[in-house]
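Peer 1: here's a sequence, model it:
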Amino acid sequence: MKFHLIGVGGAGMNVVARLLTAEGHTVSGSDREESVVLEQLRELGVATSVGHNALNVPSDAVVVRSSAIKPDNPEMIIAVERGQEIWHRSQALAYAAGDRDFIAVAGAHGKTSTSAMIAVALGELGADPSRAIGGHLAGAQPGGYLGIGSAMVAEADESDGSFLNYSPRIAVVTNVEPDHLDHYGSTEKFQQAFVDFANKIVPGGLLICCTDDPGARWLADIAREAGRRVATYGTRPYPGDHTLVIFDTNYRGKTQIGAQRASQTVNFVLPVPGEHMGLNAVGAWLACCDLGYEPQACGHALESFRGTGRRFEVRGEVDGIRVIDDYAHHPTEVEATLHTARSITSERVHVIFQPHLYSRTKNFASAFAQALDLADDVIVTSVYAAREVPTDGVEGDAIVELSSKASYEPDMSVAARLIAQRAKPGDVILTMGAGNITRMAAVIIDELNS
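Peer 2: You can find the predicted model right below:
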């Protein structure tokens, strides 16, 4: 088949392009600006164009879009005029998965790390799984990969409801914490989407939920009442098929994990810090066990995980000052990331935070302020709009007004230089957010070097 992907350079879209190309399909795509990702796709044989233009779209291709692509995009307009088949990105991913055992990871946060852990562990176990992960793995391994094994591991994006296009063999839900209310309109509709997602699991399949999260605990109870097979994990006891997670916090820079399930205890050490990462690892461990692998072997396989891009990723160190980049863009993620930063230094923690979406900034301004106050020094920049248009009266200073630590600097380049000038040996500097704040890690390192 022939496919044309609009926005092919995006985190999720480029993964689909890689998979379709690896399966032998003819793939083209466009994006609004040049990037390293486009260069990589060209090397794989994907015909990429910079800028959106009707002339980019082959008349005989299935057109693939993400929710970020609006109806007035010229490539969408021509596809509609021609009556071409138009798929959402999730439909193209489901097509690429074929009849593989689909392992889907959902939740407002933790998807990338957990799905990457499953993929790495299965690889270590010799399964050679395919993967569709919205971030690169350690060693610059791409998130999109076509393996020869029977499993496909993928992030299941709840932001626009597209995770309902999947029928997983195993579904891991890290949390059901209200987010993306710009799409759903209410917390109740957001929660119902997860119930619908659980109902998409194939007969005999397994739902895995983290009971430390009230929403995921609620989902597990509903699924059990409906007669579904459910396994849970968390740091507190819980009825049913439950794995109790115990952490040893004495491992600086690593996470020692004890997973107690029924009468068996499995211990392993995750080479990345953070109890939230440890919880993700146990969700991944349960998924691997359910595929038939021996539990202790699954634990040892997870010890090969070295992290993913933009998930507490160390970008450099200058004079004892570590610069770390993180994708955290929800208050719970920000809090977890700052707790992790605290665990690796006894000195000061500095943060540049770029809010992501006007709607999220408005809905969670107070929660963001509370989470960011866990740092010693915070600069909030202007909002990264992504798919939204500017909202009157909503900017990064809405968070600052509610914070005791933060100041507002709309220009992130200025903020990067300011934060670097304040740091001292032993400190940690974090760039945080789901937008282009990641570019500021290099600016900070340059400033520290100067």
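Peer 1: make it CA atoms for all contacts and neighbour counts henceforth
Peer 2: Noted.
Peer 1: which residue is the nearest non-sequential neighbour of residue 336?
Peer 2: Once flanking residues are discounted, residue 336 sits nearest to residue 276: 6.7 Å by Cα to Cα, 6 or more residues apart in numbering.
Peer 1: ok, now how distant is the one you found from residue 87?
Peer 2: 34 Å (Cα to Cα, to the nearest Å).
Peer 1: quick one: the residue nearest to residue 336 from residue 383, how far?
Peer 2: For residue 276, the distance to residue 383 - Cα to Cα - is 26 Å.
Peer 1: let's see this one next to it:
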Amino acid sequence: KIAVITNIDEDHLDHFRNIEEIRELFRRYIVSLPDDGLVVACGDCPTLGSLVREVGRRCITYGLQDGNRVRAEDIVLFEFGSKFRVTLNGQDICQITLNVPGVHNIYNALAALSVANHLQLPLERVSAILANFCGAQRRFELKGKANGIMVVDDYAHHPTEIRATLAAARTGAFKRVVSVFQPHRYSRTKKLANSFGQSFGDSDLTIITDVYGAGEDPVPGVSGKTILDSLLSFSPRAQVAYLPRTRTIVDYLLESVEDGDLILTMGAGDIWTVAEEIITISTSSRFWA
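Peer 2: From the prediction side, this is the model:
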């Protein structure tokens, strides 16, 4: 009876033609809820916010902006975490400390708190559970550290996710954020090329691999270089490299990274193997001795 919707974005374009078709699917989903159902929705997402107002079902909105029933205020971001106070209709209801990084995790916590409060669960207990949550596999997952280099892997494969993950990385005191992105699906790469090109502003050095097809046939003229070209069209001075082969990426990183850098691998394919190989090699006597 409770539907939590975090956002509506242009994704899964191998199944949907455009954002309007995606929005219509969510509209039908909300309408299908029972009369006593509840929608818990991120009010900061313009597409979602307009939809819940249009449908008119019982709804609790959460977010950072004015107008949401549940809000996070006085946010303090730190490496691998945050703290903030939560208000309901302008009144303080609890203080939260998270041990997962990024503003996107604050949004996730607000969604969980909105449901918990509606169900009249003790918020002191909910706050303690959130504080003890250390993240999910492949979501800003720390793979290891070696000689001052930190290696993190994330499942981010959509422009919105990439921006959120890089913003989270920026909360750390790293000398540089070195990102390695493996595009996922030719259809997504082609249709969202412009958005991808504008997603790496928080990356000091960006490496783009070839596309992980995920069962799709290659599309002529579409490759990892499609995203690299888009990135350079928006940021001509960006430090970028197109390295299609995994082995080349590992060698490049081992020669390029410095003490204090963060290596961040991103993608829904097998790019996580690069992160693991870097840790395996870097802890041997061959490199960074």
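Peer 1: work out the TM-score between the chains.
Peer 2: Here the TM-score for the pair of chains, by TM-score structural alignment, normalised by the length of structure 2, is 0.91; 277 aligned residues with a Cα RMSD of 1.6 Å.
Peer 1: the longest helix along structure 2 vs structure 1, average distance?
Peer 2: Using DSSP state H, we find that the single longest helix of structure 2 is helix 103-118. Here the mean offset of helix 103-118 of structure 2 against structure 1 after fitting is 1.1 Å, by mean Cα distance after the TM-score superposition for structure 1.
Peer 1: structure 1: matching residues for that helix?
Peer 2: Aligned using TM-score structural alignment, helix 103-118 of structure 2 spans residues 275-290 in structure 1.
Peer 1: which helix or strand contains the most centrally placed residue in structure 2?
Peer 2: Geometric centre of structure 2, nearest residue: residue 161, 3.1 Å, by Cα atoms, centre = their mean. Take DSSP states H and E as the rule and residue 161 of structure 2 turns out to sit in helix 159-169.
Peer 1: mind giving me the packing neighbours of the next helix or strand after that helix?
Peer 2: The helix or strand immediately downstream of helix 159-169 of structure 2 is strand 177-181, counting by DSSP H and E. Here strand 177-181 of structure 2 touches strand 205-208, strand 262-266, going by 3 or more Cα pairs under 8 Å, 6 or more residues apart in numbering; DSSP states H and E.
Peer 1: in a markdown table, list those along with mean neighbour count and distance to residue 251 of structure 2.
Peer 2: Output for these, formatted as a markdown table (neighbours: other Cα atoms under 10 Å; distance: least, Cα to Cα, whole Å):
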| stretch | mean neighbour count | distance to residue 251 of structure 2 |
| --- | --- | --- |
| strand 205-208 | 22 | 12 |
| strand 262-266 | 27 | 13 |
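Peer 1: out of these, nearest to residue 42 of structure 2?
Peer 2: Closest approach to residue 42 of structure 2 among these is made by strand 262-266 (24.6 Å; Cα to Cα).
Peer 1: which non-adjacent residue is nearest the equivalent of residue 241 of structure 2 over in structure 1?
Peer 2: Residue 241 of structure 2 maps onto residue 407 in structure 1 when the alignment is built from TM-score structural alignment. Leaving out its chain neighbours, the residue that sits closest to residue 407 of structure 1 by Cα to Cα, 6+ apart is residue 379, at 5.0 Å.
Peer 1: re earlier: now distance to residue 255 of structure 2 too, for the helices and strands packed on strand 177-181 of structure 2, in TSV please.
Peer 2: Listed next are these as TSV, based on distance: least, Cα to Cα, whole Å:
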stretch	distance to residue 255 of structure 2
strand 205-208	13
strand 262-266	13
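Peer 1: figure out which of those strands is closest to residue 252 of structure 2.
Peer 2: Closest to residue 252 of structure 2 of those is strand 205-208 (Cα to Cα; 9.6 Å).
Peer 1: on that earlier part again, just the element for the match of residue 241 of structure 2, please.
Peer 2: strand 406-408.
Peer 1: so what does residue 32 of structure 2 match up with in structure 1?
Peer 2: By TM-score structural alignment, residue 32 of structure 2 lines up with residue 200.
Peer 1: which stretches in structure 2 count as helices?
Peer 2: 19-31, 46-55, 103-118, 123-132, 159-169, 186-191, 193-197, 224-234, 246-256, 272-282.
Peer 1: which one of those lies nearest to residue 144 of structure 2?
Peer 2: Set against residue 144 of structure 2 and scored by Cα to Cα, those come closest in helix 272-282, at 6.3 Å.
Peer 1: sorry, back to before: so which of the helices and strands packed on strand 177-181 of structure 2 comes closest to residue 153 of structure 2?
Peer 2: Among those, strand 262-266 sits nearest to residue 153 of structure 2 (Cα to Cα), with 4.8 Å.
Peer 1: show me what the closest one is packed up against.
Peer 2: Secondary-structure packing of strand 262-266 of structure 2 (3+ Cα pairs under 8 Å, 6+ apart): strand 149-154, strand 177-181, helix 272-282.
Peer 1: rerun at 10 Å
Peer 2: strand 141-146, strand 149-154, helix 159-169, strand 177-181, strand 205-208, helix 272-282 (3 or more Cα pairs under 10 Å, 6 or more residues apart in numbering; DSSP states H and E).
Peer 1: give the burial count for the alignment partner in structure 2 of residue 354 of structure 1, as a bare number.
Peer 2: Correspondence of residue 354 of structure 1 to structure 2, assessed by TM-score structural alignment: residue 182. Neighbour count of residue 182 of structure 2, defined by other Cα atoms under 10 Å: 27.
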